[in-house]
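Colleague: Okay, here's the prediction I keep looking at, along with the sequence it came from:
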Amino acid sequence: MDLAFFTNFSASLTAQEAELNTLQEEISSGVAVQTPEQNPSAFETALIGNDQLSALNGDTTSLGDIQGQLGDVSNGYTSVLSEISDVQQLVLGALNGTTSNQNMQSLATQVSAAEQQMLGIANTTGSNGTFLFGGTRGTVQPFQEQPDGSVVYMGDGGQSQAEISSDLSASTIATGEAFISGLQGDGTASVTAASTNTGTGVLLSDGVGNPTAATAFQQGNEPITVSFTTSGTGGVIYTATQTSSAGVTTTLATGPATSGTSLTLGGVDFQLTGTPAAGDSFTISPSRPQSVFTLLSNITTTLQTAGSTPAAAAITRQNLNQDLSALDQYQQTVTTAQAQTGVTLQSLSKTSASNATQETEVQNNVDTTIGTNFPAALTALDQNTTAVEAAMKAFSTVQNLSLFSVI
C-alpha cells in the first residue's frame, strides 16, 4: 500500500484543522491579526493605536480626579458665599435701628455659629482625603483655631500643575487665599469711630471718587483723622488732617459738620450722617487684609457689646457698616476665586470631551485594522468545516473498501 496517501491526507487534514482553529479564535476574540507574522503592517498600526489609547485613558483618569477635586472646591466656595449672604442679612437686621439688646445678642450668637460653619468649610477634605484649601500642604489642617479664639492659616500659597494633554496644564489644588485676603472696610479705607464719641455721627463710604488718590492712600501708611470742634458761631465743624511719616501734619479739608455733609478724603467719597458732637473723631485708615474669621469675630463682638445710648448706637452702626462693606469685599473675592475655578473646570470638560472623541476614532481605526470581518470569517468557517467533514467521510469510505483493505 502506498503510504503517501495517508501522509498527504494527514498533512492536509492538519492544515485544515489549524485553519479552523484560527477562524474560531478570530470569531471568539474579534481579532483577526494577533501576531506580526499574520500581517506586519496591520499589527504595527494596532500597536501604535493601543499606545495612543493607553495615553488617552491615562489622561481621562487624571482629568476625572482633577475635575472631582476642583468640583469640591467650587462647592466649597458656594457654601462660603451662602454663609456670607446669611451674615449680611443679620448685619442689615442689626442696622435697621429698632433691634433690641436681646435681639443683638441673638444675632451675635448666629454670627458666631456662622464663623464655626465657615471654619468647617475652610477645612473641608476632598474625595482623596486631602484638605481642599491647604495649598501644597494638603495633609495638614489648613485653618486651626487657637486658644484665644483666633484662626491661623497653616497651609501655603503653593500651586500644583498637572499636564492634562500636550497643550493643557491645570491646577490640581486650591489655597486658602479666599479666606484670608479680603480687605477691611470698602477695600480702600476703613473708618473707626473713637470710643469716646458722644454724638450720633456716622461716617459712611460712598465709593472711590479719585482712583489714583485712592490707590496711593490704600498702599500708603498714613491715616486721616476727622475731628469735630465748636465753631465761632456755636455750630460744629470738622477738620480732616493727615500726618506724614516724617511727622508733618497737613490739613486736608474743613467745613460745617451737618448730617448729609460730603467729604472726599484719600480719594474716597464719604458722607456724614447723624449729628457729631464737639470732641468726637473718626480715623480713616488704609484697608489691610483680614481673614474672614477675624471679620466674623469682630461682627460678633460688635453685636455683643452694642450699647443702648444714642452715642453707643452710633458707634455700633459705624462698626457694622464697615463690616458690611468688608463682607462685600469677601463676597467679591470668593466669587472671583470660584469663577477662576469654573474656567478651569470648563477647560477640563472640553478636554475630556475631546479625549473621548479621539478614543472612539483610534479604537475604530484599531478595530478596522486588525478586527475580525465576521461575515467573511463565519463563511470561511462554514466552508472549512464542510470541507473537513467531507474529507473525513471520503477517507472513511476509502478505508472500508475491501479492495483497499487487501491492498
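Modeller: That came through fine. Numbers count the residues shown, from 1 in each chain.

Colleague: Going by C-alpha atoms from here, please, whenever you check contacts or count neighbours.
Modeller: Noted.

Colleague: Next up, the contacts around Pro142.
Modeller: Pro142 is in contact with 122-123, 131, 133-134, 153-155, 176, counting by Cα atoms under 8 Å, 6 or more residues apart in numbering.

Colleague: farthest-separated two in the residues you listed?
Modeller: Distances among the contacts of Pro142 were taken as Cα to Cα; the most separated pair is Phe131 and Tyr153, at 12.5 Å.

Colleague: Show me which of the two is the more surrounded one.
Modeller: A direct count of neighbours by other Cα atoms under 10 Å for Phe131 and Tyr153 places Phe131 higher, at 26 against 18.

Colleague: does the more buried one really touch Phe143, like I thought?
Modeller: No - counting by Cα atoms under 8 Å, Phe131 sits too far from Phe143 to count as a contact (10.0 Å).

Colleague: so what sits against both of those two?
Modeller: Asn123.

Colleague: just to revisit the earlier point, closest to Asn103 among the contacts of Pro142?
Modeller: Ala122 (28.6 Å).

Colleague: Thought Phe133 was touching the closest one, still the case?
Modeller: Yes - using Cα under 8 Å, Ala122 makes contact with Phe133 at a distance of 6.4 Å.

Colleague: Mutual contacts of the two, please.
Modeller: Shared contacts of Ala122 and Phe133 (Cα under 8 Å, 6+ apart): 142, 176.

Colleague: Compare those two (neighbour count), which wins?
Modeller: Between Ala122 and Phe133, counted using other Cα under 10 Å, the more crowded position is Phe133 (30 against 27).

Colleague: Got another one to weigh against that:
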Amino acid sequence: MRISTQMLFQQGLNGMLEQQARSAKTLEQLATGQRVNRVSDDPAAAARIQELDRAVSQQTTFLDNIGRTRQRLSTEEGSLESAGTVIRRVRELAVQAASDTTGSEGRRLIAVELRQRAEELVDIGNSQSGEGEFIFAGAQSQTRPFVPDVGGIRYDGDSVRRGQVIGPGTTMAEGDTGDDLFMRIRNGDGVVAAGSVTGNTGTGVIRADGSDSGVYDGTNFTIRFTDPENYEIRNAANTVVDTGAYQPGGVVSHNGTQLVITGAPAAGDEFAVTPARYESAFATISNLADALEQSANSDVARTSQRQAIDDALAQLDRNETRLLEVRASVGARLNTLDNVQESQESLRFSLETLVSDVRDLNYPEAISRLQQELFTLQASQQAFTRIQGNSLFRFL
C-alpha cells in the first residue's frame, strides 16, 4: 500500500481535530458544571433528565400552590377570629339589654353600638388577601361580597369554594364562602323557628330547643292558649290536633319539635311554629337593634322586646358555632398543608438529587480527563510536526 504525503498530513490533522473536540467538550462541561449539555452528549441521560425536570417542575408548582393556599387560609383564620370577637360582643350587649336594670335609654345606646358592630362585621366579610382578592367572595374574588342594600346587606359573591391542587390527585379548598359563613344561618333551633303572634296580651315568650329534623315533617302549626293554664295545638288548616296543660319553662312537644314557653301567656295568645329559615348575621344584629330602639312602656311591648332579645341570643349562638366550626376546619387544613409541604419538599429534594446524579459533572474526573486530553493533543501536535518535516529530499 502506498502512503502519500497528503494522507499523512490528513491523518495527522484529523487526529488533532478529534483531540481538540474532546478537549473543547470537557472544557464546556467544566464551564457549565454539567455532564450533559446537549442531547448528543448522552441521549439516554438527556431523556431521563427531561423526565426528572418535569417532575421537579410539578413539585415546585405544588409547593407554590401550598404557599398560596396557606396565605389565604391564614388570612381567613384571622378574619374568622375577628368575626367571632364581634359576635361575642354583640351577645354581651344582648344579655345587657335583657337585664331589668337597663332602661330604655340604655337599650337605645346599646342599639347604637350594635349598628357599629354590624358595620365592623361587614368590613370583616370584605377582607382581602395579600393579592387583593376578596377571600369570602367564592369564585368572584374580584367582587366585593357584602354590600349595603335597601333590605339590609346583600351578598354579591357566589357559593363556589375555590380549590388548589397541592399534590397528585389532591385538591384543597383555599377558602370558604361568605354566604355559608354569614348569610345562611338557620334561625330558631335550626329545625323550626317559633315566635309570638302580633296581638298577644300576655307575657309569654317561646323558643325552639332541640327539635328533631328526622321527625318534623316541615308543616306549620300554632300553639293557642285557651286560658292561662291550658293550650291547644292547631295545624295549618286551623284544626286542633293536640292539647296540653301549661307549665312555665316546660317543654311542649309536637311533630318532632321541642318548644319551651316561659312567662304568663293570656287566654287567646298564640305562638307560631314554622320551619327554620336562613337569617344572616347582619339581619340578626339589625333586628335586635330595631327591637331595642322601640319604646317598652307596657307589659306587651316589654314582652315583644324580650322575645326579640331571646331570638337574637339563640341566633348569635348559632352564628358563633358556625364560625368556630369553619375556624376548626381552617386549622385542620393548615395542619394538612404543613404535612403535605414536608412530603412534597422531601420528594422534590429526592428528584433534584437524581437530576444532579444524572446531569452534573464529576469535577475531579473531568479535570483529570482534560489534562489527559491536553497531553494527548500536545503529543499529536508534536508528532504531526515531525511528520510534516519528513521528505525524500532530506535523504538524497
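Modeller: Structure's in. What do you need? Quantities reported herein were computed from a predicted structural model and do not represent experimental measurements.

Colleague: residue nearest the centroid of the second structure?
Modeller: Central residue of the second structure (Cα atoms, centre = their mean): Gly175, 2.0 Å from the mean position.

Colleague: For the stretch 251-400 of the first structure, just list every one of the helices.
Modeller: 292-304, 310-370, 374-400 (DSSP state H, counting those that start in this stretch).

Colleague: Now do the residue opposite Val91 of the first structure in the second structure once aligned against Thr177 of the second structure, distance only.
Modeller: In the second structure, Val91 of the first structure lines up with Ala94, judged by TM-score structural alignment. Distance of Ala94 of the second structure to Thr177 of the second structure, given as Cα to Cα, to the nearest Å: 27 Å.

Colleague: circling back: pretty sure the match of Val91 of the first structure contacts Ile309?
Modeller: Yes - using Cα under 8 Å as the test, Ala94 of the second structure is close enough to Ile309 to be in contact (6.3 Å).

Colleague: Aligned to Gly30 of the first structure, what sits in the second structure?
Modeller: Aligning on TM-score structural alignment places Gly30 of the first structure opposite Gly33 in the second structure.

Colleague: how about the closest residue in space to its match that isn't next to it in sequence, what does it touch?
Modeller: Nearest non-adjacent residue to Gly33 of the second structure, counting by Cα to Cα, 6 or more residues apart in numbering: Leu361, 5.4 Å away. Neighbouring residues of Leu361 of the second structure by Cα under 8 Å, 6+ apart: 29-30, 33-35.

Colleague: Leu361 of the second structure matches what in the first structure?
Modeller: So, by TM-score structural alignment, Leu361 of the second structure is matched to Thr372.

Colleague: Next: Ile206 of the second structure.
Modeller: Checking TM-score structural alignment: Ile206 of the second structure goes with Leu203.

Colleague: Okay, its match and Gln88 of the first structure: tell me how far apart.
Modeller: Taking Cα to Cα, one finds Leu203 of the first structure at 19 Å from Gln88 of the first structure.

Colleague: go on, Thr192 of the first structure?
Modeller: 19 Å.

Colleague: what's the answer for Gly267 of the first structure, then?
Modeller: 26 Å.

Colleague: How about Leu3 of the first structure?
Modeller: 104 Å.

Colleague: got it, and Ser405 of the first structure?
Modeller: From Ser405 of the first structure to Gln88 of the first structure the distance is 109 Å (Cα to Cα).

Colleague: Thr250 of the first structure too?
Modeller: 37 Å.

Colleague: Neighbour count: the two, which is higher?
Modeller: Neighbour totals were compared for Thr250 of the first structure and Gln88, and Gln88 leads with 18 against 12 (other Cα under 10 Å).

Colleague: host element of the more buried one?
Modeller: Gln88 of the first structure is part of helix 40-94, with elements assigned from DSSP states H and E.

Colleague: ok, which stretches of the stretch 101-250 of the second structure are strands?
Modeller: If DSSP state E, counting those that start in this stretch is used as the criterion, the strands of the stretch 101-250 of the second structure fall at 146-149, 152-155, 163-167, 170-173, 185-186, 192-196, 205-208, 221-227, 230-235, 240-245.

Colleague: Just the residues contacting the fifth one, thanks.
Modeller: Meaning strand 185-186 of the second structure. 276-281, 315, 318-319, 322.

Colleague: Ala291 of the second structure: neighbour count?
Modeller: 21.

Colleague: ugh, wrong one, Pro40 of the first structure
Modeller: For Pro40 of the first structure, the count of nearby residues is 12 (other Cα under 10 Å).

Colleague: what residue of the second structure matches up with Gly49 of the first structure?
Modeller: Per TM-score structural alignment, Gly49 of the first structure is aligned with Leu52.

Colleague: Just give me how far stretch 18-37 of the first structure sits from the chain centre.
Modeller: With Cα atoms, centre = their mean, to the nearest Å as the basis, stretch 18-37 of the first structure stands 50 Å off its chain's centre.

Colleague: For that stretch, buried residues please.
Modeller: 19-20, 23, 26-27, 31-34 (16 or more other Cα atoms under 10 Å).

Colleague: sorry, back to before: for the strands of the stretch 101-250 of the second structure, give me JSON lines that also has distance to Arg115 of the second structure.
Modeller: As requested, these are exported to JSON lines (distance: least, Cα to Cα, whole Å):
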{"stretch": "strand 146-149", "distance to Arg115 of the second structure": "13"}
{"stretch": "strand 152-155", "distance to Arg115 of the second structure": "12"}
{"stretch": "strand 163-167", "distance to Arg115 of the second structure": "35"}
{"stretch": "strand 170-173", "distance to Arg115 of the second structure": "32"}
{"stretch": "strand 185-186", "distance to Arg115 of the second structure": "19"}
{"stretch": "strand 192-196", "distance to Arg115 of the second structure": "24"}
{"stretch": "strand 205-208", "distance to Arg115 of the second structure": "25"}
{"stretch": "strand 221-227", "distance to Arg115 of the second structure": "33"}
{"stretch": "strand 230-235", "distance to Arg115 of the second structure": "38"}
{"stretch": "strand 240-245", "distance to Arg115 of the second structure": "41"}
